[in-house]
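> Just need the structure, nothing else, for what follows:
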Amino acid sequence: MSLTPLDIHNKEFSRSFRGYNEDEVNEFLDQIIKDYEALIRENKDIQNQLQTTQDRLDHFSNIEETLSKTIIVAQEAADELKTNSKKESQLILKEAEKNADRIINEALTRSRKVALEIEELKKQASIYRTRFRTLLEAQLEILNDESWNTMQLQHKEVE
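The predicted structure is shown next:
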């Protein structure tokens, strides 16, 4: 158990012959009591400061730990976002490639269909031309035929 200022104050010394001067001893004890009380107060202040400093240190340690965890979580979130973005961009690219292939295939199909239609139209035009030529040739034959000339003469006489 530690010595208190009250213990020092209440301390009684036995008297002996040729002992110390009682007033000097009491003055010295009073001085010790004051110094001891001052040391106790100073020690208490230092302990309070130490506790305050320890509390602040604990607080800052907690903040540091929280920041570290936050940084780790943020990094993980950033990595996950990056991964998801990469996957999404790959999906978009694949979808675009499928659409491009579909558009190209549709264009090729239309192109073949138009080419077939053009060939059909060329055949029909050729048939039409042949028929028209045949018709014209037949009409020219009729015009060049001698009976046409006689028909014209007969027609004039009738008038």
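> For the rest of this, base every contact and every neighbour count on C-alpha atoms.
OK.
> Just after the lengthiest helix in the chain, pick out the following helix or strand.
In the chain, taking DSSP state H as the definition, the longest helix is helix 22-144. From helix 22-144 onward toward the C-terminus, using DSSP states H and E, the following helix or strand is helix 146-158.
> Next, the second sequence, to be compared with the first:
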Amino acid sequence: MKLNPLEIYNKEFNKSTFGYNKSQVDDFIEDIGVAYERLLKDINNLQEENKKLKEKIEHYQKMEDRLNNTLDTMQDTIADRVEQAENEAQVIIKEAKVEADKIKEKAKAEVAAEKRKVEELREQKNFFKIRFQTLLQSHLEMLQDDKEEGLRREITELENEYEQADEE
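Below you'll find the predicted structure:
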């Protein structure tokens, strides 16, 4: 049975000859009514406070859910960006290796070309050395031939002079 303070205050009892003292019963009912009214107010206040606290808890739970969702989204985004950065790094490394290989090949080709040039220059040097030696040798031979021929001419001239002198 649910009672409200008004029912307690207005409650009337049947009278009996040897019943309770009316003023004591009225005072007691009055005290009960006040206590009951205070308890109802306390219950209402506690229920209201409970409702507000539940709303706050719900609000904080929603906020926690949003923060968790945001955190999950951020972690996913970070993971995606890290993966993307790693992929980009791999691509950069591959491109750098390809570029390095190209540079190495180009350098090898240049070294080979320079070696060929040096070899050609050596061959040209040897060729010019041989030609120069041959030229010098032929000039020396020509000089010797000229010298011998000059001596022969001189001898021939001297012989001719002696022969003329003898004839005279």
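> distance from the longest helix of the first structure to the second structure after superposition?
Average distance, helix 22-144 of the first structure versus aligned residues of the second structure after superposition (mean CA distance after the TM-score superposition for the first structure): 1.6 Å.
> That helix to helix 146-158, inter-axis angle?
Here helix 22-144 of the first structure runs at an angle of 70 degrees relative to helix 146-158 (axes from the mean of the first three to the mean of the last three CA atoms, to 10 degrees).
> Which strands and helices lie in contact with helix 22-144 of the first structure?
helix 5-10 (3 or more CA pairs under 8 Å, 6 or more residues apart in numbering; DSSP states H and E).
> so how far does the helix it packs on sit from its counterpart in the second structure?
Helix 5-10 of the first structure sits 2.3 Å off on average (mean CA distance after the TM-score superposition for the first structure).
> quick one: contacts of that helix?
Under the contact criterion CA atoms under 8 Å, 6 or more residues apart in numbering, helix 5-10 of the first structure has outside partners 29, 30, 33, 34, 36, 37.
> From residue 78 of the second structure, how far off is the spatially most central residue of the second structure?
When CA atoms, centre = their mean is applied to the second structure, the residue found nearest the centroid is residue 85 (4.8 Å). Using CA to CA, to the nearest Å, residue 85 of the second structure is found at 10 Å from residue 78 of the second structure.
> secondary structure class for residue 14 of the second structure?
Using DSSP: H, G, I helix; E, B strand; the rest coil, the structure places residue 14 of the second structure in coil.
> Look at it and say how many residues are nearby.
Residue 14 of the second structure: 5 surrounding residues under other CA atoms under 10 Å.
> same thing with residue 88 of the second structure?
Residue 88 of the second structure is flanked by 12 other residues according to other CA under 10 Å.
> Alright, I will stop here.
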